[in-house]
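Student: A predicted structure for the sequence below; I have some questions about it.
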Amino acid sequence: MAVDPWFQNWHPPAGLVNTPPFNPFLSSFESKKTYQNKSSIHDLKHLSARGPDNILPYLLTLSLVKHRPRYERYDRKPLEISGPFKTWYHWNVLDFDYTLDERAEAIAFEEFIPENNLPLGVEIYKDRIFISMPKWKPGVPVTLAVLPRIPREASPKLKPYPNWKWHKHDTCDGIVSVFRVQADSCGRLWVLDSGLVEVTIEPKQICPPKVLVFDLNTDKLIYKYVFPPEFIKQDSLYSNILVDIRGNKCENAHVYLADVWRFGLVVFSWEKKRAWRVTDHLFFPDPLAARYTLHDLEFDWTDGIFGLALSPYDTNKDDRLLYFHPMSSFREFYVKTSVICNETGWMDVKNAFKVMGQSRGPSGHVSTSAVDRNGIMFFNMVTRDTVGCWDTRKPYKRQNLGIVDQNPETLLFPNDLKIDQDHRQSVWVISNGLPYYLYRGLDTNKINFRVMSAYVDEAINGTICDPNISYPSVFIEHSGDDCY
């Protein structure tokens, strides 16, 4: 395929990705100027000389102040530190919140086979961490669990979310097999249930895929969307989910769901309670990127569209970009969300799906990616034991792709990645050595799974991803239509 020259020097389309000016990140104590206002301090000193009637209004005002939780106040030391990443949880094998008798019974009936359980997806919302465990193999009793954000122990037993009953249904009313979840800014947890079990043996679609929406304030189900038959192709596997909310318009949400094995994208409108399936040839795997090498292990995957990430919302254009890539590919692609959110018109837009700049190069396989509110993309390079980054203001060229951390032990196959919603954002990663689990089995005598995080400002500090760092060769001027 001929490659146009602009592919080599891609930058975000002019006028669409207008990310806000990059502000210096605040420390955990934020603005110290608050404590340097001498006149305010002087006024407070005289409060003690006043009567209760005069002091009461000040006390009432203080009681109404809503304090943002500061999780870093807790003096819990990380288990490991690698670059900017701190490991908060790790496991040799997973265990669940059974009673002793229940656990023994589950093992006896092979409802729980410890070495068959593998954590895949991670999500963070306020003081909780959510972990998904698809049913790759038999003996996986729980497919979605929750942990406290502040660790109390290094390798805790996982608590089923929202409770055990949801995981013990013999019908499709329960939660069957979850690959990934996402919490939105409106306090909802979107759960993508593939309905597919025993993927590594002989995949069985025992229930249709569905999306379950839980209220995170009550942990009650508020909506369920079951995929219609026309969305379920032979060997479909819905494995990734991304929620698109602009501002605080919670009722106008769109959800993007990737079919990694049959190369499609389902778009669900929360307002309309409808969905449609979008297809494009860029969703397909690249046959030249289907061979993987992870240390001493070689394997072939032909996985299509998988990674999904959103650019910051442009209020002037009322639009944003959906970045995407197949798992078996070395390239990144994008489409305007205004195109795919048009149920009947997306097919009429010519060349709507576009290729970005340069290839990431050999072994440039990326699983998941996410963009922070300042327009910095983070991504997992699974066969390089690496978390990378890219400032979306800069051309998508290899010299503009930074390395946040590379570690063959702690980042052995970094599988999922999320950015939390905190004021000072963090990037969270779960590593799980997935190919070893699939093809050789895990060594239960060593640590196999890790949940870790890094503050975004610390992760990009000094890298090419830092918007405060620019090199003369980085920025290339284009007219507004050069990228189309």
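Tutor: Okay, I see it.
Student: contacts, neighbours, all on C-alpha from now
Tutor: OK.
Student: name the element the residue minimising distance to the centre of the chain belongs to?
Tutor: For the chain, the residue nearest the mean C-alpha position is K418 (3.1 Å; CA atoms, centre = their mean). In this structure, K418 sits in strand 414-419 according to DSSP states H and E.
Student: S39 too?
Tutor: helix 38-45.
Student: what about E332, distance to P209?
Tutor: Distance, E332 to P209, by CA to CA, to the nearest Å: 27 Å.
Student: Check it against this one:
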Amino acid sequence: MLLSWNRLNWNFPDEAMKYQFEANQYWKHAIPTGVKIDKNGTIYVAVPRWSEGIPATMNRVVVKDGKAILDAFPSWKWNQAGNIDLLQSVMGYEIDECNRMWILDQGKIAYAPSKPGSQKLIIWDLNSNKMIDCIRIPDKIASYRTSFLNDIVVDNKNGFAYITDSGNGWPNHPIVGGIIVYNMKTKTFRRVLDQNFSTQDFPNFQFDIDNRPVNNKFGVDGIAMSADRSTLYYSPLTGRNLYAIDTMVLRDYTIPLEEISCHVQSLGSKSTTTDGMCADNNGNVFYTMLEGKGIGFYNSRNGQFHKIISEDRMVWVDGVSFDQKGSIIFNNNRFNQVYENPQTQIDWSYPYNLVIWRAFLDKNIKSYLYGSSSQCY
């Protein structure tokens, strides 16, 4: 265990903001999703604005009065809700081998439609602490109403990035899942596998955690890339199958959309629903186990699925990444309980409601990003 909280708290810039946060109990819907560590050991935490009152959606962990709390990243100004040019709601992001953060802004707050221009990909240089680029994601690529921009992987070797759109941004509406391809050279997007069987929720699929049904429906969620950048792995949350596709097919914008689905490979069942995924430099794809309450991995060399770790406190294991020192970093956030209506299951005094875990695997295991030489676009 690396860090744990009974609830999240911030290093607020003023007392008025802190008072509103506490008085309205906004913390009851503040949960960490993506957790990553940069080359300097700084821990970053995304807290999406799926409800009103989330102080900052992109954060770093700081220590104040001996306690680990969150501070807005890159600044409080950059986390101003309602300003489409700033960060609105971040769930997925990546820190590449060039020490740049690729921040995927969902755009929408509390599931309202994204305002035009709010959905975007921001590239931030962690070395200079400056924005490199801001690329807007238009409605025709990710619907302002139905989109739910989830996670991202980066391929600097070939100059592409890949984004999952879970397609559940409109509650009580059919899922509209798909994968978004971004060409770094041309700065253009292409939506592929839109409402394909592999990016949709599995029909009539139901699952439980701790014998309690999870009623949320999600399309494609977890995404990972092989170290040689040749294979993209992905999985819908509402379903157990792992899928793969050759990135060469996705990089060629001349291939008709209807032909791309012919290249989808079904790799089999993980025997669990999955949220986040990440591949290493050695041919393994690590995935969170929601039903299994832990972490598993797929060995691409022999096509086998394995369980690594499981623990009763790992309720809704959300994201998994690497610290480049031989360990995986992952977190659990009780999403299924926090967003249950009414919220009845949580003891907010329990010190392990929200946990960041670290598990050492092998000193030579690193992220997929460090498995092949590349350049920075």
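Tutor: Noted; the coordinates are in hand. Just so you know, these numbers come straight off a predicted model, no measurement behind them.
Student: ok, back up a step: what's the match for the residue nearest to the centre of the first structure in the second structure?
Tutor: Correspondence of K418 of the first structure to the second structure, assessed by TM-score structural alignment: S321.
Student: Could I get the contacting residues of that match?
Tutor: V35, K36, M277, C278, I328, I329, F330, S367 (CA atoms under 8 Å, 6 or more residues apart in numbering).
Student: And for the third one, the neighbour number?
Tutor: Translated: M277 of the second structure. Close neighbours of M277 of the second structure, defined as other CA atoms under 10 Å, add up to 27.
Student: Hmm, it is touching M225, no?
Tutor: No. At 9.3 Å, M277 of the second structure does not count as touching M225 under the criterion of CA atoms under 8 Å.
Student: average offset between the helix or strand where D71 of the second structure lies and the first structure?
Tutor: Secondary-structure assignment from DSSP H and E places D71 of the second structure in strand 67-72. Superposed on the first structure, strand 67-72 of the second structure shows a mean distance to its aligned partners of 1.6 Å (mean CA distance after the TM-score superposition for the first structure).
Student: ok, the residue nearest to the centre of the first structure to N163 of the first structure distance?
Tutor: From K418 of the first structure to N163 of the first structure the distance is 24 Å (CA to CA).
Student: what's stretch 120-133 of the second structure aligned against in the first structure?
Tutor: Taking TM-score structural alignment, stretch 120-133 of the second structure hits residues 210-223 over in the first structure.
Student: which of the residues in the matching stretch are buried?
Tutor: K210, V211, L212, V213, F214, D215, L216 (16 or more other CA atoms under 10 Å).
Student: CSV please, covering those residues and showing secondary structure.
Tutor: Putting those into CSV (DSSP: H, G, I helix; E, B strand; the rest coil) gives the following:
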residue, secondary structure
K210, strand
V211, strand
L212, strand
V213, strand
F214, strand
D215, strand
L216, coil
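Student: what's around the nearest residue to R145 of the second structure once chain neighbours are set aside, how many residues?
Tutor: Closest residue to R145 of the second structure apart from its sequence neighbours, by CA to CA, 6 or more residues apart in numbering: P113 at 4.6 Å. P113 of the second structure has 17 neighbours, counted by other CA under 10 Å.
Student: still on that earlier bit, so the helix holding S39 of the first structure aligns onto which residues of the second structure?
Tutor: Under TM-score structural alignment, helix 38-45 of the first structure has no counterpart anywhere in the second structure.
Student: Mind checking what helix or strand follows that helix in sequence?
Tutor: helix 52-64.
Student: Next, the angle from that next one to helix 38-45.
Tutor: 120 degrees (axes from the mean of the first three to the mean of the last three CA atoms, to 10 degrees).
Student: now for helix 52-64 of the first structure, which elements pack on it?
Tutor: Packed against helix 52-64 of the first structure by the contact rule (3 or more CA pairs under 8 Å, 6 or more residues apart in numbering; DSSP states H and E) you find no helix or strand.
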